[in-house]
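S.K.: Sequence plus predicted model, see below.
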Amino acid sequence: MSDTPNCDAELDTSGLNCPLPLLKAKMALNPMASGAVLKVVATDAGSQRDLRTFAQLAGHTLLHETAEAGVYTYWLRKA
């Protein structure tokens, strides 16, 4: 999977329902340096809407996202 961005930290929120994947992603991003990339893995379909909206509102960049067999993966670059 060479087309996926490198990440500085990884967060697995599999099995958690909305809004927990978003809250955990937000908490994981807080201590990270500006420009660092967080990879988030989720199984909640609502995470697609939540993380896209969060990135837009908070000024973070959603570099890449995948959805495969009910697993949603996001790469967020911290603003």
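M.R.: Good, I have the coordinates.

S.K.: When you work out contacts or count neighbours from here on, use the C-alpha atoms and nothing else.
M.R.: Fine.

S.K.: Show me where the protein has its helices.
M.R.: Counting by DSSP state H, the chain has these helices, from start to end: 20-29, 46-58.

S.K.: Comparing those helices, which comes out most buried?
M.R.: helix 20-29 (a mean of 18; mean count of other Cα atoms under 10 Å).

S.K.: May I see the helices of the chain organised as TSV, with distance to Lys39 added?
M.R.: Converted to TSV, the helices of the chain look like this (distance: least, Cα to Cα, whole Å):
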stretch	distance to Lys39
helix 20-29	9
helix 46-58	12
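
S.K.: Next up, a structure to set beside the first:
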Amino acid sequence: MLEQEDRPLANPDTVYDLKGLNCPLPVLKTKKRLATMKPGSRLWLETTDPLAVIDIPAFCSDAGHQLIETAAVSGGHRFLVERGGAA
């Protein structure tokens, strides 16, 4: 898993803006969004919830998704998640 600071996104259209939401909403909304995507699809998440650095990796592990990248950015965190075979 790569960690990078404020690196621009290759495709900003795939960003799911979860800024301003607190636990458990980032995980619940991510779960719902990933359920609509095909396995192998990737989604960038942007959060400001400090607990997301714990919650998003735990959710990915529990739900069978892969956390590809995480980065601390100004005001929060960014995660790249690849949808697994089960939602």
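M.R.: Arrived safely, thanks for sending. This structure is a prediction, so every number in the text was calculated from the model and none was measured.

S.K.: how many other residues sit next to Glu69 of structure 2?
M.R.: 15 (other Cα atoms under 10 Å).

S.K.: about what we covered before: what about the helices of structure 1, which gets the closest to Val40 of structure 1?
M.R.: Between Val40 of structure 1 and the helices of structure 1, the tightest spacing by Cα to Cα is seen for helix 20-29, at 6.9 Å.

S.K.: related to what we said a few turns ago, so which of the helices of structure 1 is nearest Ser2 of structure 1?
M.R.: helix 46-58 (22.2 Å).

S.K.: outside of that closest one, which residues touch it?
M.R.: Helix 46-58 of structure 1 is contacted from outside by Asn17, Cys18, Pro19, Pro21, Leu22, His60, Thr61, Leu62, Tyr72, Leu76, Ala79, using Cα atoms under 8 Å, 6 or more residues apart in numbering.

S.K.: farthest pair in these?
M.R.: Asn17 and Ala79 (25.3 Å).

S.K.: Make a ChimeraX selection of the buried ones in the contacts of helix 46-58 of structure 1.
M.R.: With 16 or more other Cα atoms under 10 Å as the criterion, this ChimeraX line picks the buried residues out of the contacts of helix 46-58 of structure 1:
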select :21,22,60,61,62,72,76
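
S.K.: From the contacts of helix 46-58 of structure 1, pick the one nearest Pro5 of structure 1.
M.R.: Leu76 (9.6 Å).

S.K.: Need the counterpart of that closest one in structure 2.
M.R.: Using TM-score structural alignment, the equivalent of Leu76 of structure 1 in structure 2 is Val81.

S.K.: now swap in His60 of structure 1 and tell me
M.R.: Per TM-score structural alignment, His60 of structure 1 is aligned with His65.
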